[in-house]
Each structure stands twice: as C-alpha cells, then as structure tokens.
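Colleague: I'll drop the sequence and a predicted model, then ask my questions.
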Amino acid sequence: MIKQLKSKFPAWTNDQQQGKYDLCLSNDLDSLLSCLYLKHVKGYEINYFYDFTALYNANNTGKPLIGVDMALERGKVWDNHITKLSRSDKVNPDSANVNAVTGISRDNYYTKYCGSTLLQIISFYNIPLPLSREGKIILLAIDSTFLGYFHNDFRAINRNWLEQLELYELLHMLDSGIHKSEFYRVKQQYNLDAPIKVNENGILETEIDLAAMQGFFDFPLSLSAEKFNQTYTFNQTSKFEMDRNKEFSKHNINGLFSIALTHKNKFKYTSGIKAV
C-alpha cells in the first residue's frame, strides 16, 4: 500500500503485539479469509460471529474486538463498505477501510474501491500473495474484485486502486489477457459465494469448498470448531432505497449498529441491539 494511503488508516492497525485482539467473523468468504490471514500474521483468534441478524460469542477472553468485513458504526473494523450516505456523514474513526479513510460516499459512489476487505489486509501488512495462478484468481474473485477491470467505465478506477494497494502481481494477471470466465469458474468450482452460518448446535458451517483451496494458501483453511452462543439480536435489519434527488443521512437512524451502501441509492442496515 502506498504511504500516502496507509498513513490515513487508524493507529490500531499498526499494533505489533501478537494475539492482542479477538476477531468477529461475518457470513462470507471475504470475512473468513481476512480473519485467517490476520490469524496467520497477527495471531488473532475468531471468537465472535455476526450474521447481520444476531451476534454470537465462543470464548470470553476479555480481549478487544476487531470486526472483519462489516461496517460497524463503532469499534475497530477491517472493512470495504461505503457507510456515508451523504458527504457530511461521519465515518467510524476506527474503520480500516480505504473507502472510509478517503471520504467515499453516496455522492462520489462510482469512484469507490470496489474490492475485497481481504486485499486491503494483504496490502496493508505487505503479505506475500499466493504463488500459484489459481490462488491469485481466487483472491480476485472474492467479492468480485475483478469485475471493475472488465467494465470500460470502471477499468481505470479499478486499476488505480490496485496500484494504490501496490498489488501489481494481480494487476499484471488482469493485464495478461485472462478472460473473466476464469473468475466465474473458480466461483463455481469452489462455491466461493456460499454463506457461512451457525447451525442449530452453535457450530459454524459452510458449503464453500475450503479443502479444495487448501493447497493455494500457507495456513489452514477451516472454520472454528468452537460452539458459538447467541448473545445479541437486533430490533431491525432492513434494506432501504433512497430518493435519487434527496439528501439522506445515516445519523437519522436510531440505534444504528452497522450500515453499508449496496448500490448508489440503496443501503442495508442493522439497528437496535439487545441482549438475548
């Protein structure tokens, strides 16, 4: 990651103490691989799970928490979502997120970083990329980071962000003439878009084919075997569409817990946390 961008990230991201934080996993592969990379390089453990309808906890270690691939309004997060519904909205100051630290909002939505949380973590901590071509394809397929490159209107923006992240190996792969069908192939082959869930016994499960991807990464690809107990639910988890011609502020939502723009004029949010 270039120095000018890295310097905008919150100070906690530079903490050198191994195992200082616990991680909160969310319900997709971007979050899972991000957590596993953080465990590999920082020694953090997954002890929480958030599926956007409830919060779960496995072990009460007393360590401070990092939410991974979730746009929490408060607290430390690694994230990639846009949370400013208007340019005047405030962002979570503890959000490690290029869209947050560079002021991306609904107003300049089409200049956003449209890539994974995972690639930001790899870039920020200068973690070596997988050696294999297949491993690199998988990284670009997660959260469909590759898509912007294949859209004429967004290719330059996509390239610019990968350059700022200094992920030149991935950019070279895209420039090599690879067909976008390769990315859809790995999505299907490894079931990359399958969700992660807590089953009725409190155990995390998924149909992502982690075992088939194991050989492309230098650390174990697996879900925690711990039992996760539901600790909190929410009064509301909703999707909302804004009037194209009207301003809207997220600060008008009472008890906001997490929020993310899903399109220029649409967002999802969770509010009203309550203990179980």
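Modeller: Right, received. Where do you want to start?
Colleague: when you work out contacts or count neighbours from here on, use the C-alpha atoms and nothing else.
Modeller: Will do.
Colleague: and the longest helix for this protein?
Modeller: helix 29-42 (DSSP state H).
Colleague: now find how far off-centre that one is within its chain.
Modeller: Put simply, helix 29-42 sits 10 Å off its chain's centre (Cα atoms, centre = their mean, to the nearest Å).
Colleague: below is structure B, check it against A:
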Amino acid sequence: MNKVQNEITLPFGGFYKNYNEIKPFIDKFPKWVKLINGTFQLILTNDIDSLFACALIMKKFNCNIGFFYDFNSIHMVKGVSTTKEKIIAVDMAVESGKAFDNHVVKINRNDEVNPESANLNIVYNIHQDNYFSKYGGSTALMVSVMYEMFDFKTLTENQLMILACIDSFYMGAYHPNTKNYVDAREAFENTISIMKLDVFKELFARKKAVDFENFAEIHGLKGTMWVRKKDCKLQTDINIDFIKSQFPMLNFDIEHLQFDKNSKFSKSNKNTLPAPQSKSKIDKLFTFALTRKYGYKATIK
C-alpha cells in the first residue's frame, strides 16, 4: 500500500510533511521516539536550539512546554501535572530520562550514558579520544530530519541560514585543513550525507563563515532566555519575531508560560572545567556535557 503524503505548503518556502515516519538511521535511538503524543511535557532550555527543537516537536506531536531549565534550576509551568515517564528534555544532556540531545556525554569510551537519550553522539560512541568526530549539528536539525519536518530543497535562503546558525552548524564547512580538524571535516561531510542535507553544500559554497556570524548577530539568534523574578515569566533577547516571520508554521511563543515553582541544583559550572579521566569521578550528576575535548559543564543534584 502506497504511503499518502499530506503536504501543507508554507508561505515562506518548503512544506511540512504531515505523516508519521522517521529516518531509518534513527532506528538505533530508544523506542520512545516513535511513541510521542500530546500527553508529553517538554523541558525547554535557554537557547535557540532548544526553542526551535521544542517548536518542531510541538508541531509534530501537539505536546507542550511544561518546564524550563536554566542550569541553576528547573522551573515548572503553573498547573502542569505529569510523571517522569511523560517528560522529554530538549537539547539537554540529562543523565536519566527521555531526551533529545546533541552533546558529547562521555569522557572515555567506557563511561555510562543515559539509555533514554536520543543522541547521535551516543549512537556513534563519541568521547574525548574521538571528540572531533562528533555530530556537529543542532538538536533542532536532528529533530527536523528525524521526523521529516521539511523538504530542505524548497526552503528559502533565510530559513537555511537560520538552521545553519543554530549551534553553529555552518562551522563544519569552514574548518581549516589541518591535522586537528581532519576528523571534524570528515564528520561534517558524513552528517551532510547521512542526513541528506546536500542543499547546505551549495549555501556554504556561496557564503563565508563571517556571513553566518553576521546573520546571527543582525537577526538576534545568539541570545538566551531566563525567568524574570518579578513575575516568574520568561524573558529573552533572542529575536523571536524574526524567527516567527521565517517559520510561521511553528509556534515559538513563550510569553504565556507562567512558572510557579522551581527545583534548585546544588552546583552548576557556567565556565568549562578540566575533565577528569572518567565521568564516574563526578558524583550526583543531573546533566553532563563534554563541551571541549578536555573540558566539561555539568549540573550537580
């Protein structure tokens, strides 16, 4: 029986595919990625990658943002009632529980990982020794490919530029041809090939790295989000209006989110710390990410 595609044309280019299929290369992810529905609550973090990925997941599965993680606390949206099994962390390197993530979460190859995390760097066993072979794309890009959210060949240049700027995906195209970056360039080419994102090759051939840096700066893509103390609502310096104008089919609204309580962590390092020999040397981890080859960031329970 032939699969029927219900394609909803978008006013700014591209279309959203309204049928339920995910890419075959995601079959190594935990089974829950195929079982999401509107009863799930998402944990939003403080940057554009998480915001964009949440918007994609909400569009696909009709679920909602129920929490906000700012690395010091988790804030719960007022009125939310759920269980751990129904929560998905988005762009978060949590040590347990469901998550969509793109961080490197191992220091050495034998470190334990979260078995419920949908993370290509777990699938490909990325750690300190092969750090530059990591998946260098964003969580948002991974989610959009997984669930076939766009026909990338029909997206406008602005739409492609936004996707390329999220988590600096474009950087993979401009790594210097030196010994340290041979693995990174090869991993980037593999990502383009496996995800069938050849449309970006033409864009990167026409642009320079500075073009993406300027685009992100001009259009306010580098900002963050935080909870205001006075009214427990989110504030941001990300230019959400611009993102909305380019992806009007997605919901980026956060101003309605009202938080009524939070759970604070005992410790969180905003600056990268030198990594020990193993992640097991760090007690009571809630999140962990190897953000440089020899450095990490973490939140301690």
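Modeller: Received it, and whenever you're ready, just let me know what you need. Quick caveat: nothing in here was measured; it's all calculated off a predicted structure.
Colleague: TM between them?
Modeller: After superposition, the two chains reach a TM-score (TM-score structural alignment, normalised by the length of structure 1) of 0.91; 265 aligned residues with a Cα RMSD of 1.7 Å.
Colleague: mean shift between the helix or strand following the longest helix of structure 1 and structure 2?
Modeller: Counting by DSSP states H and E, the next helix or strand C-terminal to helix 29-42 of structure 1 is strand 45-50. With mean Cα distance after the TM-score superposition for structure 1, strand 45-50 of structure 1 departs from structure 2 by a mean of 0.4 Å once superposed.
Colleague: whereabouts in structure 2 does strand 45-50 of structure 1 align?
Modeller: Strand 45-50 of structure 1 corresponds to residues 64-69 in structure 2, going by TM-score structural alignment.
Colleague: residues contacting the counterpart of Gly172 of structure 2 in structure 1?
Modeller: Mapped onto structure 1 by TM-score structural alignment, Gly172 of structure 2 lines up with Gly148. Neighbour list for Gly148 of structure 1: 114, 154-155, 157-158 [criterion: Cα atoms under 8 Å, 6 or more residues apart in numbering].
Colleague: skipping its backbone neighbours, what lies nearest whatever residue of structure 2 lines up with Gln214 of structure 1 in space?
Modeller: By TM-score structural alignment, Gln214 of structure 1 lines up with Lys244 in structure 2. Among residues not flanking Lys244 of structure 2 along the chain, Phe252 sits closest, at 6.8 Å (Cα to Cα, 6 or more residues apart in numbering).
Colleague: that older thread, mind listing what's buried along the longest helix of structure 1?
Modeller: Within helix 29-42 of structure 1, the residues that qualify as buried by neighbour count (16 or more other Cα atoms under 10 Å) are 29-39, 42.
Colleague: how near is the most centrally placed residue in structure 2 to His75 of structure 2?
Modeller: Centroid check for structure 2 by Cα atoms, centre = their mean gives Thr139 as the closest residue, at 2.4 Å. Thr139 of structure 2 sits at a distance of 21 Å from His75 of structure 2 (criterion: Cα to Cα, to the nearest Å).
Colleague: got it, and Met58 of structure 2?
Modeller: 19 Å.
Colleague: Ala216 of structure 2 too?
Modeller: From Ala216 of structure 2 to His75 of structure 2 the distance is 28 Å (Cα to Cα).
Colleague: also Asn108 of structure 2?
Modeller: From Asn108 of structure 2 to His75 of structure 2 the distance is 32 Å (Cα to Cα).
Colleague: helices of structure 2, start to end?
Modeller: Going by DSSP H, structure 2 shows helices at 48-61, 120-123, 139-146, 157-165, 182-194, 199-206, 209-218, 240-246.
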